[in-house]
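Engineer: Kindly return the folded structure for what I paste below:
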Amino acid sequence: MKKSLMALSSVLMLGSVASAQKVNFEEHTLDNGLHVILHQDKSAPVVITSVMYHVGAKDENPERTGFAHFFEHLLFEGTANIKRGEWFKIVSGNGGTNNANTSDDRTYYYEVFPSNNLELGLWMESERLLHPVINKIGVDTQNEVIKEEKRFRVDNAPYGNLFASVKENIFKKHPYRWATIGSMEHLDAATLEEFQAFNSKFYVPNNAVLVVAGDIDFAQTLKWVKQYFGPIPKGAEVKKETFVEEPITKQINATYEDPNIQLPMVIQAFRTPSMKTRDAKVLEMISSVLSDGKSSRLYKKLVDEQKTALQVGAFNNSQEDYGMYVIYGLPLSPATSEMITTSVDEEIKKMQTELISERDFQKLQNKFENQYVNSNSSIEGIAENLATYHLLYGDINLINTEIEIYRSITREEIKEVANKYLKPNQRLLLDYVPAKDKAQN
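Structural biologist: As a prediction, this is how the structure comes out:
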């Protein structure tokens, strides 16, 4: 009887969570093509103004990689009405914070302000779009900033080139094959006119979505949006090129030497489908079973029981066109990379031949319910989710319905998807090793 009451309590709790987390929003499209999404949350006197542009590393010229990430920095330099170096002072001086980030698929800017500074946030983002100043001093300054970022995060960081090494080996045609941070040589060689042309092409209202969320009044917010963004001219249509990769049918073997490490790492990587597919969501669940936390299968087997790995993990990196499923392990001497690979293969084989237990399946469902709740627990999270679902998925309603897809995934489906994508002849096997003069004695 006690167990029955606990089960009933859990069902009721999950139902109330799903209901409480429903995100309501309004959508509008301005004459210049800018899509506008408004979400009201009166729980705190805070607002976020954010703009997501449908431009990322995959939209770059192969001879000019790094432009999208460069613009993440460059468009903070100033505008016709915001002097150089004043952007961050204005934000912090009015009680706000701001940031930006870039992926292979999109670039995202946002400000969080007290709600009485909503108009300021809208004006600043409209200024970034309408009056950016792209000149030599700004380009030269940010070029040095990005070189330092690359030195710190990539060139001198242990395992800093891991992701780039996987990408360049697993993609042959698609622009996902180069690193988001790009090539410093390409940036050095670019002319000011090339930077200006990139801005004119991609940073236009019809290639963006504006999300305003928080303690707002819908009518007043829409009035300000039209006032500040309405006059911005529509840009030329941004045509996206399609790149189709041939299926991987034979194991790819590669080696990368890293001068910043002493311990080798062995990596398996599989090319996977677009994040918009159901299979991508199943792969996320598979990743959770294999390597999410110390109770995961790979951690328990390789770290706790066999003591052959210092660290092991897996993640499914889903993107707009393709994804990558990556499994990595650090052998613990005297274990070898080959031993790690064999043990990982055994666990993948179990996923392919055996249904996960009902108990593990329930834990998995609970974990994804919790992730869903957390992803929409702040206005910052809601704003980015609204922008992402509209711009990259083409279905903004997924902010409320995607959890139903995860709930509908079955144990049988998990086994089928593991069989479909995690085959040895469809993988990259990458030995990520110390440079010869750095190898552990």
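
Engineer: Going by C-alpha atoms from here, please, whenever you check contacts or count neighbours.
Structural biologist: Will do.

Engineer: what are the ranges of the strands in the stretch 201-350 of the chain?
Structural biologist: With DSSP state E, counting those that start in this stretch as the criterion, the stretch 201-350 of the chain has strands at 208-214, 252-258, 265-273, 309-318, 322-331.

Engineer: Can you say which of those strands is packed in most?
Structural biologist: Counting by mean count of other C-alpha atoms under 10 Å, strand 208-214 has the highest mean neighbour count of the strands of the stretch 201-350 of the chain, with a mean of 27.

Engineer: hmm, who's touching that one?
Structural biologist: 34-42, 44-54, 115, 379, 382-384, 386-387, 390-391 (C-alpha atoms under 8 Å, 6 or more residues apart in numbering).

Engineer: Next, the second sequence, to be compared with the first:
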Amino acid sequence: MKKRLLSVAAAAFFGMALNAQQIKFEEYDLPNGLHVILHQDNSAPVVTTGVMYHVGAKDEVKGRTGFAHFFEHLLFEGTPNIKRGDWFKIVSSNGGQNNANTTNDRTYYYETFPSNNEQLGLWMEAERMRHAVINQVGVDTQREVVKEEKRLRMDNQPYGNLFTTIQKNLFTNHPYNWPTIGSMEDLNSAKLEEFQAFYKKYYVPNNATLVVAGDIKPEETKKWIETYYGSIPKGTVYPKDFPKDAPITQEKEVTATDPNIQLPAYIFAYRTPGNKEKDAYVLDMLSSYLSNGKSSVLYKKLVDQDKKALQVAAFNQGLEDYSIFAFFAIPMGQTTKQALQSDIDAEIKKLQTTLISEDDYQKLQNQYENQFVNANSSIQGIAASLATNHVLMGNTNLINKEIDIYRGITRQDLQNAAKKYLNSNQRIIINYVPEKK
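Structural biologist: The predicted structure is shown next:
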């Protein structure tokens, strides 16, 4: 009886937490196509203004990769009304913080200010959208910044080019083939006019979503939005008709070298559905079952019990058009690749032939409930989630409803996904080994 009472209490707690988690928002479009999302939360005197552009590395062309990420840096150079070098000074001197980030699918810029500076954040992002200054001085400066970032994060970092190697081998036609940071050779050879053309093509209001979240007065915010953004000219939004990759039907094995590592890593990578598909959620849950935490299946077996692996993971990288599901393992001692592969394949086989236990299934559900309760704990995080759900998922309200998708995943769904996507003839094996000296 005591255990039953505890279960009821736990359910009640989660019920209250989930109700409190509901994020209220309003969304509408300006005549120029800019999508606006407003979220009012007056519990703390802060406001985040974010703009997400539906342009990422996949929108580039071969020979001119790295543009989307480059613009993440370039568009802090200034505008006719913000002097070069003043962007960060304006933000910090007004008690704010700002940043930007780029993926294969989108680019996101944001400022978080005390709420008495909400208008400043709106003005700055409108300046960026309306008439960012793109000149040779800025291009030359940011080229060096990006080169240093690539050296620091990838070229001189152990396993720094591993994900790039996965992309290059999983995708042959689709532009997920190259990394977000792109090629330094491409950036070096690009002319100023090409950067200016990229800005005119993608940094238009009807290719953008503006989110304002926090301590706002919605009617006042709407007036400022109309003042700053309403007269920005509409652009042409081009269809995202990217070449598709044929299904992988035969196992392929490749070898890549890294001068910064001493231990090899072995990757077993699968191309899976884009993140709007239900199966992408199922595969995400499968990856958690396999390697989320020290009690997960792969960690317990390969690291804890058998001590065959120094590290092991299964991860699901959700992207807009496709996703990537991959196993990653670094061997311990004299463990061979074949030994790791056999054990990983054995766990895949179990998933394909036997339903996971009710206890393991409930543990998974509890993990996702907990993640949901803890997600969006800051205004900055809520703003990013609202923008992402609209731009990449086509449904802003997933910020409230995504948990229902995970709740609806059954043990049979997990088994079916393993049977459908995790077969040996559907994968690329990558031997990521130390470079011989």
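
Engineer: if we can go back for a sec, okay, the strands of the stretch 201-350 of the first structure in TSV with distance to residue 340 of the first structure next?
Structural biologist: As requested, those are exported to TSV (distance: least, C-alpha to C-alpha, whole Å):
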stretch	distance to residue 340 of the first structure
strand 208-214	44
strand 252-258	16
strand 265-273	8
strand 309-318	7
strand 322-331	7
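
Engineer: With residue 286 of the first structure as the reference, name the closest of the ones you listed.
Structural biologist: Nearest to residue 286 of the first structure among these is strand 309-318; the distance by C-alpha to C-alpha comes to 8.8 Å.

Engineer: Which strands or helices does the closest one pack on?
Structural biologist: helix 278-291, strand 322-331 (3 or more C-alpha pairs under 8 Å, 6 or more residues apart in numbering; DSSP states H and E).

Engineer: The longest one vs the second structure, mean deviation?
Structural biologist: On the superposed models, the aligned residues of the second structure are on average 0.4 Å from helix 278-291 of the first structure, with distances taken as mean C-alpha distance after the TM-score superposition for the first structure.

Engineer: can you pull the buried residues of that helix?
Structural biologist: Within helix 278-291 of the first structure, the residues that qualify as buried are 279-291, counting by 16 or more other C-alpha atoms under 10 Å.

Engineer: Out of those, the closest to residue 360 of the first structure would be?
Structural biologist: Using C-alpha to C-alpha, those come closest to residue 360 of the first structure at residue 289, 8.1 Å.

Engineer: Map that closest one across to the second structure for me.
Structural biologist: When the second structure is aligned by TM-score structural alignment, residue 289 of the first structure is paired with residue 289.

Engineer: Name the nearest residue to its match, sequence neighbours excluded.
Structural biologist: residue 296 (6.0 Å; C-alpha to C-alpha, 6 or more residues apart in numbering).

Engineer: and that neighbour, how many neighbours does it have?
Structural biologist: Residue 296 of the second structure is flanked by 16 other residues according to other C-alpha atoms under 10 Å.

Engineer: Quick check: closest non-adjacent residue to residue 53 of the second structure.
Structural biologist: Nearest to residue 53 of the second structure is residue 208, by C-alpha to C-alpha, 6+ apart, at 4.4 Å.

Engineer: To clarify, my last question referred to residue 421 of the second structure.
Structural biologist: Closest to residue 421 of the second structure by C-alpha to C-alpha, 6+ apart is residue 272, at 6.8 Å.

Engineer: My guess is that neighbour contacts residue 326. True?
Structural biologist: No: here residue 272 of the second structure lies out of contact with residue 326, judged by C-alpha atoms under 8 Å, at a distance of 9.9 Å.

Engineer: still on that earlier bit, now the buried residues of helix 278-291 of the first structure as a markdown table including distance to residue 337 of the first structure?
Structural biologist: Below are the buried residues of helix 278-291 of the first structure laid out as a markdown table (distance: C-alpha to C-alpha, whole Å):
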| residue | distance to residue 337 of the first structure |
| --- | --- |
| 279 | 29 |
| 280 | 28 |
| 281 | 29 |
| 282 | 28 |
| 283 | 24 |
| 284 | 25 |
| 285 | 26 |
| 286 | 22 |
| 287 | 20 |
| 288 | 22 |
| 289 | 22 |
| 290 | 18 |
| 291 | 18 |
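
Engineer: Looking at these, spot the one nearest residue 203 of the first structure.
Structural biologist: Using C-alpha to C-alpha, those come closest to residue 203 of the first structure at residue 280, 29.4 Å.

Engineer: what's near enough to touch the counterpart of the closest one in the second structure?
Structural biologist: Using TM-score structural alignment, the partner of residue 280 of the first structure in the second structure is residue 280. Residue 280 of the second structure sits next to 272, 273, 274, 318, 323 when contact means C-alpha under 8 Å, 6+ apart.

Engineer: same deal with residue 34 of the first structure?
Structural biologist: Here residue 34 of the first structure is in contact with 205, 206, 207, 208, 209, 210 (C-alpha under 8 Å, 6+ apart).

Engineer: about what we covered before: how about the residue nearest to residue 53 of the second structure, what's its partner in the first structure?
Structural biologist: Checking TM-score structural alignment: residue 208 of the second structure goes with residue 208.

Engineer: now its match: how far from residue 231 of the first structure?
Structural biologist: Computed as C-alpha to C-alpha, to the nearest Å, the residue 208 of the first structure to residue 231 of the first structure distance reads 15 Å.

Engineer: How about residue 12 of the first structure?
Structural biologist: Counting by C-alpha to C-alpha, the gap from residue 12 of the first structure to residue 231 of the first structure is 49 Å.

Engineer: and what of residue 376 of the first structure?
Structural biologist: Counting by C-alpha to C-alpha - residue 376 of the first structure and residue 231 of the first structure are separated by 32 Å.

Engineer: Compare these two and say which is more crowded by neighbours.
Structural biologist: For residue 376 of the first structure and residue 231, the more surrounded residue by other C-alpha under 10 Å is residue 376, and the numbers stand at 20 against 13.

Engineer: From what I see, that one and residue 382 are in contact.
Structural biologist: Yes: counting by C-alpha under 8 Å, residue 376 of the first structure touches residue 382, with 5.0 Å between them.

Engineer: Helices of the stretch 101-250 of the first structure, start to end?
Structural biologist: Here the stretch 101-250 of the first structure has its helices, by DSSP state H, counting those that start in this stretch, at 118-130, 136-150, 162-170, 184-189, 192-202, 218-229.
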